[in-house]
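In: One predicted model, sequence on top.
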Amino acid sequence: MINVLIIEDDPMVAKFNAIYLESIPGFSLAGIAENAEEGWAFCQSVKVDLILLDVYMGDKTGLELLQDLRREDISVDVMIITAANDKQSVQTALHYGAVDYLIKPFSFERFQEALTNYAQQRSKMKDIANVSQEEVDSFFLKSGKEPFARPLELPKGLTTRTLSVIVNQILKREPTSFSAADLAMETGISRVSVRKYINHLAEMNLLQVEVIYQETGRPLHRFYLQPGKVSILKSLLN
């Protein structure tokens, strides 16, 4: 199991990243720190394999913390997750050995790809003394992808307030299924907007979807809360 520390000063972002993380097999949340100082202290007392690190945080930036970690030769991998999209920040992260750089907002698919690739590379390096050139190339070459292409954005118009309204209604309906039309009628939010939110929750593996074909042949998407996810969904209430 790969133990991960999230260092992020926005509680909601940290919560979403934790949910994303724990939906990916092989990863375990070691803890959440609100700033660089808390993150540094955590690393001194708990074994951490990977840090998901924000850049802009209070008095000390994540990049400064990354430099401190390297200066003190602390053996931990770091993945930058930030809104900082300037060239200097990217170059600094690369210089100090960040394993990936995700620019906010990002999709779950991009997040999953970053962690999956990290786990695969970590597994390759485990228990081997020497590597071939082909293996080295697999670590450093990027299969023709643009290394710093901006990932897909989350659904437009996504807000904490509206998410809370929709989540609250889903919890009221649990364990029965629902459609976007059901939630739209009950919350007063447009069906188009509701669909964006519930599709996002399904993408986070909090909801499962069933497609039912009506007599007209048109598909109806009905959603169910994933077993064991009630507490996680409640944590999203604002």
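Out: Structure's in. What do you need?
In: going forward, measure contacts between C-alpha atoms and count neighbours the same way
Out: OK.
In: mind checking the longest helix of the chain?
Out: In terms of residue count, the longest helix belonging to the chain (DSSP state H) is helix 108-125.
In: Next secondary structure after that one?
Out: The helix or strand immediately downstream of helix 108-125 is helix 133-140, counting by DSSP states H and E.
In: List the contacts of that following helix.
Out: Taking C-alpha atoms under 8 Å, 6 or more residues apart in numbering as the criterion, the residues outside helix 133-140 that touch it are residue 121.
In: Give me the angle between it and helix 108-125.
Out: Interaxial angle, helix 133-140 versus helix 108-125 (axes from the mean of the first three to the mean of the last three C-alpha atoms, to 10 degrees): 150 degrees.
In: Give the buried residues for the longest helix of the chain.
Out: When burial is assessed from 16 or more other C-alpha atoms under 10 Å, helix 108-125 yields the following buried residues: 108, 110, 111, 114, 115, 116, 118, 119.
In: Check which helices and strands that helix is in contact with.
Out: With contacts defined as 3 or more C-alpha pairs under 8 Å, 6 or more residues apart in numbering; DSSP states H and E, helix 108-125 has these neighbours: helix 11-22.
In: before we go on, here's another structure to hold up against the first:
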Amino acid sequence: MIDVLIVEDDPMVAEVTTNYLKDVAGFQLVAHAKNVEEARKALTHYPHIRLILLDVYMPGENGLTLLTELRQQRVAADVIVLTAASDKESIQTALRHGAVDYLIKPYQFERFQEALMHFKKKQTIWTKEEPVSQQELDELWFRKDAEKNAKIDLPKGLTKETLGQVWQAIERVGQNSFSTEDVALHACISRVSVKKYLTFLLEWEVLELQPTYGSIGRPIHLYKLKYEHKQRIKAFL
């Protein structure tokens, strides 16, 4: 999991950002600061923070002041700026001091997700043992095929097409609990295959398991869609 600090003075905006963050797998919020001074304290208390979601306009010091400090002190945390500041000076200052992305409020969840998935892709490249290829660098710096970069590779043995069929079947069920057989019937896919995809969606907390018992006491595994995490499926389709 990538530990995240949100620096935002508006409580409503901070709540929206927090909810967005919950819908992007692989990230967890460890602290929320309402100003630059609180952010400094949070970074001292949580040195393992690797991503800062930073506002610019806040009471007291400007958020870009913190960004400048981080680079001068070589703090090992990257910054995505989330702000209403659309003036060229703020944007240029942020980029010159190493902001990895800049989102102007109001932004859509899809753009937020893309920014975080692009950041996550970078982290994957930096931590792998193999040398970095030119193609990987091109994708990082020039963001070739941004939509592709916003996706996450499926585990071996699973395909985007079949996941799409399974997902359509789940959506047809709606708010009701369903079994492997229900999805297999709607998707016209074998129960063995469907089981693999349901297990995958359980791991990503898109579904939750609701064990019940049949007439002879054997457990029957029923699933239910977790609507608060529904957005996560977009990273795979």
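Out: Received the coordinates, thanks. On a predicted model such as this, the values are computed, not experimentally measured, just so you know.
In: Look up how far residue 62 of the first structure lies from residue 199 of the first structure.
Out: 32 Å (C-alpha to C-alpha, to the nearest Å).
In: ignore the last one, residue 28 of the first structure
Out: Between residue 28 of the first structure and residue 62 of the first structure the computed distance is 21 Å (C-alpha to C-alpha).
In: residue boundaries of the helices in the first structure?
Out: Along the first structure, counting by DSSP H, helices occupy 11-22, 36-45, 62-71, 87-95, 108-125, 133-140, 160-173, 180-187, 191-203, 230-234.
In: quick revisit: between the buried residues of helix 108-125 of the first structure, which is nearest residue 97 of the first structure?
Out: Proximity to residue 97 of the first structure was ranked across these by C-alpha to C-alpha; first place goes to residue 118, at 13.0 Å.
In: list the contacts for the residue lying closest to that closest one once chain neighbours are set aside?
Out: Take residue 118 of the first structure and drop its neighbours on the chain: the residue closest to it by C-alpha to C-alpha, 6 or more residues apart in numbering is residue 99, 7.3 Å away. In this structure, residue 99 of the first structure makes contact with 77, 78, 79, 80, 118, judged by C-alpha under 8 Å, 6+ apart.
In: Look at the equivalent of residue 52 of the first structure over in the second structure and say how many residues are nearby.
Out: Using TM-score structural alignment to pair residues, one finds that residue 52 of the first structure aligns to residue 53 in the second structure. As a burial measure, the neighbour count of residue 53 of the second structure was computed by other C-alpha atoms under 10 Å and equals 22.
In: In contact with residue 53 of the second structure: list those residues for me.
Out: Listed by C-alpha under 8 Å, 6+ apart, the contact set of residue 53 of the second structure reads 4, 5, 6, 7, 79, 80, 81, 82.
In: Distance of it relative to residue 21 of the second structure?
Out: 10 Å.
In: Likewise for residue 166 of the second structure?
Out: Look at residue 166 of the second structure and residue 21 of the second structure: by C-alpha to C-alpha, they are 25 Å apart.
In: do residue 30 of the second structure as well
Out: Computed as C-alpha to C-alpha, the residue 30 of the second structure to residue 21 of the second structure distance reads 11 Å.
In: Which one's more surrounded, these two?
Out: Ranked by neighbour count (other C-alpha under 10 Å), residue 30 of the second structure and residue 21 place residue 21 first, with 20 against 14.
In: Leaving out chain neighbours, which residue sits closest to that one?
Out: Beyond its immediate neighbours in the sequence, the residue positioned closest to residue 21 of the second structure (C-alpha to C-alpha, 6+ apart) is residue 27, lying 6.8 Å away.
In: do residue 112 of the first structure as well
Out: Nearest one to residue 112 of the first structure, counting by C-alpha to C-alpha, 6+ apart, is residue 24 at 7.0 Å.
In: Equivalent analysis for residue 228 of the second structure, please.
Out: Taking C-alpha to C-alpha, 6+ apart, and ignoring the residues beside it in sequence, residue 228 of the second structure has residue 23 as its nearest neighbour in space, at 7.4 Å.
In: cool, residue 89 of the first structure as well?
Out: The spatially closest residue to residue 89 of the first structure, leaving aside those adjacent along the chain, is residue 63, at 7.7 Å (C-alpha to C-alpha, 6+ apart).
In: Neighbours of the one you found, how many?
Out: By other C-alpha under 10 Å, the burial measure for residue 63 of the first structure, its neighbour count, is 22.
In: My guess is it contacts residue 55. True?
Out: Yes: the criterion here is C-alpha atoms under 8 Å, and residue 63 of the first structure meets it with residue 55 at 5.9 Å.
In: how about residue 211 of the first structure, what's its match in the second structure?
Out: For residue 211 of the first structure, no residue is aligned by TM-score structural alignment.
In: ok, residue 211 of the first structure - contacts?
Out: With contacts defined as C-alpha under 8 Å, 6+ apart, residue 211 of the first structure is in contact with 219, 220, 221, 222.
In: So which of those residues is the closest to residue 44 of the first structure?
Out: Sorting the contacts of residue 211 of the first structure by how near they are to residue 44 of the first structure, with C-alpha to C-alpha, puts residue 222 at the top with 47.1 Å.
In: Please look at that closest one and residue 210 and confirm they touch.
Out: Yes: using C-alpha under 8 Å as the test, residue 222 of the first structure is close enough to residue 210 to be in contact (5.2 Å).
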